[in-house]
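# Could you work out the structure for the sequence below:
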Amino acid sequence: MSNNQPHLRTVNVTRYIAPLREGGSLPAIAEADDDFLYVLKFKGAGQGPKALIAELIGGEIARLLGFKVPELVFANLDEAFGRTEPDEEIQDLLKASEGLNLALHYLSGAITFDPTVTTIDSKLASQIVWLDCLLTNMDRTARNTNMLMWHKELWLIDHGASLYFHHSGLNWKEQALKPFSLVKDHVLLNYASELEEVDKAFKLILTDEKIHSIISLLPDEWLTERSFETAEEQREMYFQFLSLRVANSEIFINEINHARETVI
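Purely as a prediction, here's the structure:
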């Protein structure tokens, strides 16, 4: 696990290949000027930059904790990029997304994780459930696992539905100290039997310094919440939310154990 300061490359999108109709951020497969394919997430989609903020924070925290996550990059869309797109809906999306967007390296040939086919050991299951409760990620259910099998390894994708407190306008301090009741629907809940051990290990990794280094990656142009006077104030909100949640992880661990007792 690297101790280096996290860094995201910036690529320029050169070709829009195909839309991926699933997902609230209306992602697409696109090619960039480094000749790689990416799953491109647009800041001009329905949930706006907040979905990209959650994707970046969730993905980089997962990577820090040792999970396999496709490389995240900033993806720049030139203002002229969408002019030749014949589909008006896509053209409008591209126009609304000029500037920095977010993209994940496309895992060609990957298949969706199926819990009835692939067995996950209790430690890994506990690690994933802990992560998703920290992030309040509602999108890891049996209906939509947001996990892929690629080269016989498990990869985590799509954290854009995390940190949903930032859509509601509610008090973030209150939300940080709430359990995550939606864990009852988590696809790996039944297997998460090593939470205490995982909690100790992950809290040693997720120091305030590490959390701050990830939050510092957020570009100013995504931090447009009007209730904050500056982008730095909005970054501080995300930092404080996560720091407080890590420090009080017993709140969501108790909720996980309660949910396990209910379903097992």
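
# CA only for contacts and neighbour counts going forward, please
OK.

# before we move on, what SS does the most centrally placed residue in the chain have?
For the chain, the residue nearest the mean C-alpha position is His159 (2.3 Å; Cα atoms, centre = their mean). The three-state label given to His159 by DSSP: H, G, I helix; E, B strand; the rest coil is coil.

# which residues touch it?
Listed by Cα atoms under 8 Å, 6 or more residues apart in numbering, the contact set of His159 reads 54-56, 58-59, 137, 139.

# buried sites along stretch 110-117?
Neighbour counts over stretch 110-117 (16 or more other Cα atoms under 10 Å) mark 110, 113-114 as buried.

# biggest strand in the protein by residues?
As assigned by DSSP state E, the longest strand anywhere in the chain is strand 10-19.

# Relative to Ser108, how far out is the residue nearest to Ala54 when sequence neighbours are not counted?
Using Cα to Cα, 6 or more residues apart in numbering and skipping residues adjacent in sequence, the residue nearest Ala54 is Gly160, 4.9 Å away. Gly160 sits 21 Å away from Ser108, going by Cα to Cα, to the nearest Å.

# out of the two, which sits in the busier spot?
Gly160 (26 against 9; other Cα atoms under 10 Å).

# For the more buried one, give me its contacts.
Counted by Cα under 8 Å, 6+ apart, Gly160 has contacts 25, 50-55, 58.

# before we go on, could you also do this sequence so I can check it against the first one:
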Amino acid sequence: MLKEVIATRYVTPLREGGSLPGIVEADDLGTYVMKFTGAGQGRKALVAEIICGELGRRLGLRVPDLVRIQLDPVIGLSEPDQEVQQLLRASGGLNLGMDYLPGSLGFDPLAFEVGACEAGRVVWFDALINNVDRSWRNPNLLVWHGELWLIDHGATMIWHHNWPSAEKAVAKPYDASDHVLAGFGPDIAAAAAELAPRITEELLTAIAADVPDEWLADEPGFDSPDALRRVYVTTLLARARTIGDHITLGERSKDKPSQAPEWLAGKPPRRAVK
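As a prediction, the model looks like this:
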């Protein structure tokens, strides 16, 4: 189970995108980027953060450590922004935190070289989870201590917003033409050979168990959180077997709109804040 901490101080909002995450300090003396259950994306974005973030970490990719954070909205009473106040009031209880990486820089493909092996592993992973939000428009990558870190997985597994589509999603191809690492010659075949065998039912079941029951409860068509966890497991397990053969690397689009869902559309470029 993910470590659980209690937020002790709300430091500042990160004014990027629609979710308005914030930096908080916690009772373990750690500092975290906190994502809220009361944000417009809802709890499914946090479910995706846990499943995909923990899966990436167990595959050897660099993802900031995740924690469960208990929030008492009273800690934000001194925050003058009404939008932030409303978000905190709507998010009392359990939320999600990512380890804050002080001094990290937003990834710039013109300034930071990525090897074909690492690029291939990231592209294959994003294809597996159907990540539509790691493009040249919005990389969702950080450089910290000279290494590449993956962040922001809320816009993944789009099928869990429409569960009847999950079966078809297993075989859905992945167009990586606009992926921010497409220009580094990603070795997708090598990544598939290395990573696909590591996606096991046991691994995915253990990761799904990290998602709090309360974020899975009352999902239409499922009679329990465990029943819903099972579908996450079976969908990703089946997708891992063949996705390496269905990744396209074509010419990068210039004016094609982002494939990200509506609640992510229009996000400004990420600044070096985390």
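
# Got a TM-score for the pair?
Once superposed, chain against chain, the TM-score is 0.89 (TM-score structural alignment, normalised by the length of the first structure); 251 aligned residues with a Cα RMSD of 1.6 Å.

# Alignment lookup: Ile243 of the second structure to the first structure.
Matched across to the first structure, Ile243 of the second structure falls on Ser249, judged by TM-score structural alignment.

# Wait, that match touches Leu134, no?
Yes: Ser249 of the first structure lies in contact with Leu134 (Cα atoms under 8 Å); the separation is 7.5 Å.

# before we move on, back to that, turn the contacts of Gly160 of the first structure into CSV, including distance to Leu93 of the first structure and secondary structure.
Compiled in CSV, the contacts of Gly160 of the first structure are given as follows (distance: Cα to Cα, whole Å; DSSP: H, G, I helix; E, B strand; the rest coil):
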residue, distance to Leu93 of the first structure, secondary structure
Ser25, 10, coil
Lys50, 16, helix
Ala51, 15, helix
Leu52, 15, helix
Ile53, 18, helix
Ala54, 19, helix
Glu55, 18, helix
Gly58, 24, helix
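
# What is the nearest of the residues you listed to Ala96 of the first structure?
Each of the contacts of Gly160 of the first structure was scored against Ala96 of the first structure by Cα to Cα, and Ser25 proved nearest at 12.6 Å.

# Would you check that my belief about that closest one contacting Lys50 is correct?
No: counting by Cα under 8 Å, Ser25 of the first structure sits too far from Lys50 to count as a contact (10.1 Å).

# intersection of neighbour lists for the two?
43, 160.

# quick one: contacts of stretch 244-251 of the first structure?
For stretch 244-251 of the first structure, with Cα under 8 Å, 6+ apart as the criterion, the contacting residues are 134, 173, 176-179, 199, 203, 206.

# Let's see that with 10 Å instead.
For stretch 244-251 of the first structure, the surrounding residues in contact (Cα atoms under 10 Å, 6 or more residues apart in numbering) are 130, 133-135, 173, 175-180, 195-196, 199-200, 202-203, 206-208, 238-240, 242-243, 252, 256.

# wait, which of the buried residues of stretch 110-117 of the first structure is closest to Phe67 of the first structure?
Closest to Phe67 of the first structure, out of all of these and judged by Cα to Cα, is Phe113, at 14.8 Å.

# From Val11 of the first structure, how far off is the closest one?
Taking Cα to Cα, one finds Phe113 of the first structure at 29 Å from Val11 of the first structure.

# how about the strands in the stretch 101-250 of the second structure?
For the stretch 101-250 of the second structure, strands defined by DSSP state E, counting those that start in this stretch occupy the ranges 105-106, 141-144, 147-150, 174-175, 247-248.

# can I get those strands in a markdown table with distance to Ala90 of the second structure?
Compiled in a markdown table, the strands of the stretch 101-250 of the second structure are given as follows (distance: least, Cα to Cα, whole Å):
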| stretch | distance to Ala90 of the second structure |
| --- | --- |
| strand 105-106 | 30 |
| strand 141-144 | 29 |
| strand 147-150 | 28 |
| strand 174-175 | 35 |
| strand 247-248 | 39 |
